[in-house]
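[1] Sequence and predicted structure below; questions after.
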Amino acid sequence: MFVRIRNTPLDYAWGTDGEITRLLGDGGDSACEPRTDGGPEAELWLGAHQGAPSRIVDRELVGGAVDLREWIEADPATTLGPLAGTLREGERARLPFLLKVLAAGAPLSLQAHPSLEHARDGFARENALGIPIDAPLRNYRDPWHKPELLLALSDTMEAVAGFRRNSEVIAVLDALIAARDAQAATPVAAGADALAAFRARLAKVSDEPGRREVVAWLLARGADAVGVTEAVVEASRTVVAAATAGVTPAPTELERVTETVTLLADRYPGDPGVVIALLLNRITLRRGEALFVGAGSMHAYLRGVGVEIMASSDNVLRGGLTPKHVDVPELLRILDASEVSQPLLESVDLGDGVFDFRPDVADFRLLRVTRADRDGPSAIDAPGPAIILGLSGEARVRGNAGAVRLRAGAAVYATPDEGRLEIEGECDALIATVGAPPV
């Protein structure tokens, strides 16, 4: 069965002025119902998460269910197929993944997500303490982990993610100090040089616990840490001003770092997350490139339009760049401060215009189908339920039990009995499904 779904974009402050509506359209079969209150468009959720479950267009097909969550809970055998047999006793039927269209006009908070073990432990602990699920100080709103994948849809999408090599951070600091000193009217006194002191601190770091300790030191906001934040921002502004005036063109990497620092500092003055972002890989995704964020990985999306697919959870541990609750001890408990190179996820070319983004998680995978109206269909074996989103053109999708025409901007939920999906037509479409058959 193919069932059309749609939703209204959520209006988080970092959103954009109508980018999601411009991408998907706002009438006919579009999955997007534009906001009527003039608020920003930040995220369009396509899935069954209780925070904003997708609405069902043709309710008569599903026994009158209003949204996807209601339908799944009422009829897990139809909606989830074999996944329904994996539910633990007393567990509510749930779709294990959530697809989001994300439009960031400003930086999101610096954050990390727990592992499944940490999520279950934290959820049980906060329940035992009697903390309401919707309390602002609550960290765990469900017992699930939240690995996620981001696929860029705009020409570029900017992010910071994963701790970069310590030697690279030191090199950036050296370049920042040198560029600052070249513009300084008088040399900075050695005893007052917070940047040099921070460099010396980082030079002693040789492992993951050491990087975590640096994060803890910054988030504690002691006088020295505050001084480092101020010095990094001041030096970055000096470099940006000189480069803008054409006095001293900054090296490419230093230019990217200083632009990021000033962008974040303008929005969150004095926030130590500005310096934590300096410790992370600075990433520019081109259209069609993807980033994978695993458990404990610190990250923040800065700007751009993309699609996220994630395990269906709302568990976020923030590390700054936000007015919301930051639980430093809990963040440090789940944080993975290991060095990583650019955490990009390459797709696998399955042929016939099908590209498979498949991280090592069972909750989800994302397939992109980009095809001309060629001879023969593109075939995809979906091991469970799927959500299909049209980006451009028109796709003709056929399964074992039914068929549907998917226009640009439309979305459908495909029940597992459709099995192997065959796609024809000139189109660009995304298919979200589970990562592996249930075991």
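    Thanks, I have it. Numbering: from 1, shown residues only.
[2] From here on, just use CA atoms for contacts and neighbour counts.
    Noted.
[3] To what extent is Thr36 buried, counted in neighbours?
    Using other CA atoms under 10 Å, Thr36 has 7 other residues around it.
[4] oh, I was asking about Pro136
    Using other CA under 10 Å, Pro136 is surrounded by 10 other residues.
[5] can you pull out the helices in the protein?
    Taking DSSP state H, the helices of the chain run over residues 19-24, 68-74, 76-80, 116-128, 166-183, 194-203, 208-219, 223-244, 252-267, 273-278, 328-334.
[6] residues in contact with the closest residue to Glu308 other than its chain neighbours?
    Take Glu308 and drop its neighbours on the chain: the residue closest to it by CA to CA, 6 or more residues apart in numbering is Leu150, 4.5 Å away. By CA atoms under 8 Å, 6 or more residues apart in numbering, the residues touching Leu150 are 290-292, 306-309.
[7] Determine which two of these are furthest apart.
    Based on CA to CA, the longest span within the contacts of Leu150 runs between Phe292 and Gly306 and measures 12.9 Å.
[8] Looking at the helices of the chain, which is nearest to Leu321?
    Ranking the helices of the chain by proximity to Leu321 (CA to CA) places helix 273-278 first, at 5.7 Å.
[9] I'd like the distance from that closest one to the chain centre, please.
    18 Å (CA atoms, centre = their mean, to the nearest Å).
[10] same thing with stretch 136-143?
    Mean-position distance between stretch 136-143 and its chain equals 18 Å (CA atoms, centre = their mean).
[11] Leaving out chain neighbours, which residue sits closest to Ala52?
    Leaving out its chain neighbours, the residue that sits closest to Ala52 by CA to CA, 6+ apart is Trp45, at 6.5 Å.
[12] Surely the one you found and Pro9 touch.
    Yes. At 7.2 Å, Trp45 and Pro9 qualify as touching, with contact defined as CA atoms under 8 Å.
[13] ok, and here's another one to check against it:
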Amino acid sequence: MELITGVIKSYDWGSRRTLAELAGRPSPSPTPEAELWFGAHESSPSTVGESSGSITLIDLIREDPQTQLGAQCAEAYDGTLPFLLKILAAEKPLSLQAHPTSAQAEAGFARENAAGIDLSASYRNYRDNRHKPELVVALERFEALAGFRAISSTVTLLTALDLSGVADDVASLAANPCPAELKAVALRWMRSSREHHDRLALEVIERATVLLDSGGWIVDRFEAELSTALDLARRYPGDPGVLMSLLLNRVSLAPGEGLFLPAGNLHAYLSGSAVEIMANSDNVLRGGLTTKHIDVDELSSILDFTPIPVDVLDPQPCDRRSEYIYPAPVPEFVLRRWELDGNLEVALGGDGPAVVLCTAGRVEIRAGDHQMEISSGKAVWLPAGDSVTMTATDGGPAQVFAGSTPG
């Protein structure tokens, strides 16, 4: 068991308060702090150990992968950690984005390597050869767009908005409500000129404002969708993401609720803070709401245009009191949460590695004769085979998440 130090990622959509206040640092921070990474991704590996003798988690694992990861994990993932644990802090919407399957990532990574595109190039689509399924769990109210909405509902919303610039597209969706037609409409929108989207953003602002002010059944059913489109149109005039948001499910997560996002799922996190776990990848293909590189052709090649229902995850309580698990249909990771109070003691251990993260209060973690206390925003690295017990200090309450390999 070792202290693991997260890497703060500063993006313009981040918060100057959330991560600083979570960790008890001065707030506001000098720059926006968007993500706190705990893991071994090549671009931003965490360090392990006390500051005087710390090494990167990549190097620690490389020295003895069998001990750190366990035999099964080391063999399955070629001596690398298969997951990445993060805390997200979104003050503004993230880019509209999706992630590839394993086969798509391998092919895309090889193709861009063969083309001689530098890994740090701003126009690079694939920064590694791995897929990136992800699971997000809200720490506070967390707002998102995720997956294409049922086409019949989308037609109802777009008909009520009555945007002149997309009337033909709405008619085609109404006449042929299938994924192929949805794809055709979405691609037309993503490929349209900035001038076209400038005009439509003004229409969205005007029509959404009228509908929200007038109330009625359309607001009862689509208030969040209309408010989001209105906000995005004001923030990102001329951006195709404004229109694309009208095709997607609008999701609100209460604290403790989760959302699993498989490959090919178009999504955008809008606001709030959350714990996120994903396969150890940084492959992101963007479609809007950003000034970063957008490759519509490549994005369209990985997107799944099949409408899906919103599947908010309520965690499954385990046999042990205060422990909850978030199911995810992937072999790389599992996420658990504990709500600790009083003198309750819980145990954690397994055949694979784990990152144990405190998100509220203070927790004492013991492994044999070794003990360590961590506070909110701090984490420990737990090698395979190590078992620990955890107790909230000072009577609690405390909240702990653990990302690990299954089993």
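    Structure received. All of these numbers come straight from a predicted model, not from anything done at the bench.
[14] so of the helices of the first structure, which one's packed in deepest?
    The highest mean neighbour count among the helices of the first structure, using mean count of other CA atoms under 10 Å, belongs to helix 273-278: a mean of 24.
[15] what's in contact with it?
    Contacts with helix 273-278 of the first structure, where a contact means CA under 8 Å, 6+ apart, come from 110, 160, 169, 215, 218-219, 228-229, 232, 257, 261, 264-265, 319-321.
[16] Just the strands from the stretch 1-150 of the second structure, written as ranges.
    2-5, 7-9, 35-38, 47-48, 55-56, 83-90, 96-98, 134-138, 142-148 (DSSP state E, counting those that start in this stretch).
[17] Any idea which of those gets closest to Leu69 of the second structure?
    Shortest distance between Leu69 of the second structure and the strands of the stretch 1-150 of the second structure, using CA to CA, is found for strand 83-90: 11.5 Å.
[18] what span of the first structure lines up against that closest one?
    Aligning strand 83-90 of the second structure against the first structure (TM-score structural alignment) gives residues 97-104.
[19] Stretch 293-311 of the second structure now?
    Against the first structure, stretch 293-311 of the second structure falls on residues 325-343 (TM-score structural alignment).
[20] what's the first-to-last distance across the matching stretch?
    27 Å (CA to CA, to the nearest Å).
[21] Please report the distance of the residue mapped onto Pro147 of the first structure from the second structure from Val334 of the second structure.
    Under the alignment (TM-score structural alignment), Pro147 of the first structure pairs with Pro133 of the second structure. With distances taken as CA to CA, Pro133 of the second structure is found 12 Å from Val334 of the second structure.
[22] Compare neighbour counts for these two and give me the winner.
    Relative neighbour count places Pro133 above the other of Pro133 of the second structure and Val334, with 27 against 22, counting by other CA under 10 Å.
[23] ok, now which ones touch the more buried one?
    Counting by CA under 8 Å, 6+ apart, Pro133 of the second structure touches 99, 260-263, 278-279, 330.
[24] any idea how far the residue nearest to it when sequence neighbours are not counted is from Leu182 of the second structure?
    Nearest residue to Pro133 of the second structure, sequence neighbours excluded (CA to CA, 6+ apart): Pro262, at 4.8 Å. Distance check for Pro262 of the second structure against Leu182 of the second structure: by CA to CA, it reads 19 Å.
[25] just Ile365 of the second structure next, same as before
    Relative to Leu182 of the second structure, Ile365 of the second structure is positioned 51 Å away (CA to CA).
[26] Over to Arg250 of the second structure?
    17 Å.
[27] and what of Glu134 of the second structure?
    24 Å.
[28] Repeat that for Ala367 of the second structure.
    Taking CA to CA, one finds Ala367 of the second structure at 54 Å from Leu182 of the second structure.
[29] Now do the lengthiest strand in the second structure: which elements does it pack against?
    In the second structure, assigned by DSSP state E, the strand with the most residues is strand 267-279. Here strand 267-279 of the second structure touches strand 83-90, strand 96-98, strand 134-138, strand 142-148, going by 3 or more CA pairs under 8 Å, 6 or more residues apart in numbering; DSSP states H and E.
[30] one step back: what about the residue nearest to Pro133 of the second structure, how many neighbours?
    Neighbours around Pro262 of the second structure, by other CA under 10 Å: 21.
[31] Then Cys318 of the second structure?
    Using other CA under 10 Å, Cys318 of the second structure is surrounded by 11 other residues.
[32] Contacts only, for it.
    324-325.
[33] give me that answer again for 6 Å
    Contact analysis of Cys318 of the second structure by CA atoms under 6 Å, 6 or more residues apart in numbering lists Tyr324.
[34] Trp37 of the second structure too?
    Counting by CA under 6 Å, 6+ apart, Trp37 of the second structure makes contact with 6-7, 86.
[35] just Ala436 of the first structure next, same as before
    Taking CA under 6 Å, 6+ apart, we find Ala436 of the first structure in contact with Ala362.
[36] and it, how far is that from Trp45 of the first structure?
    22 Å.
[37] same thing with Val232 of the first structure?
    With distances taken as CA to CA, Val232 of the first structure is found 37 Å from Trp45 of the first structure.
[38] Grab the nearest non-local neighbour of Asp428 of the first structure.
    When the adjacent residues along the chain are set aside, Asp428 of the first structure lies closest to Thr370, with 4.5 Å between them (CA to CA, 6+ apart).
[39] per the alignment, Ala290 of the first structure corresponds to what in the second structure?
    Ala290 of the first structure maps onto Gly258 in the second structure, by TM-score structural alignment.
[40] Tell me which residue of the second structure matches up with Arg165 of the first structure.
    Taking TM-score structural alignment, Arg165 of the first structure has Ala150 as its aligned residue in the second structure.
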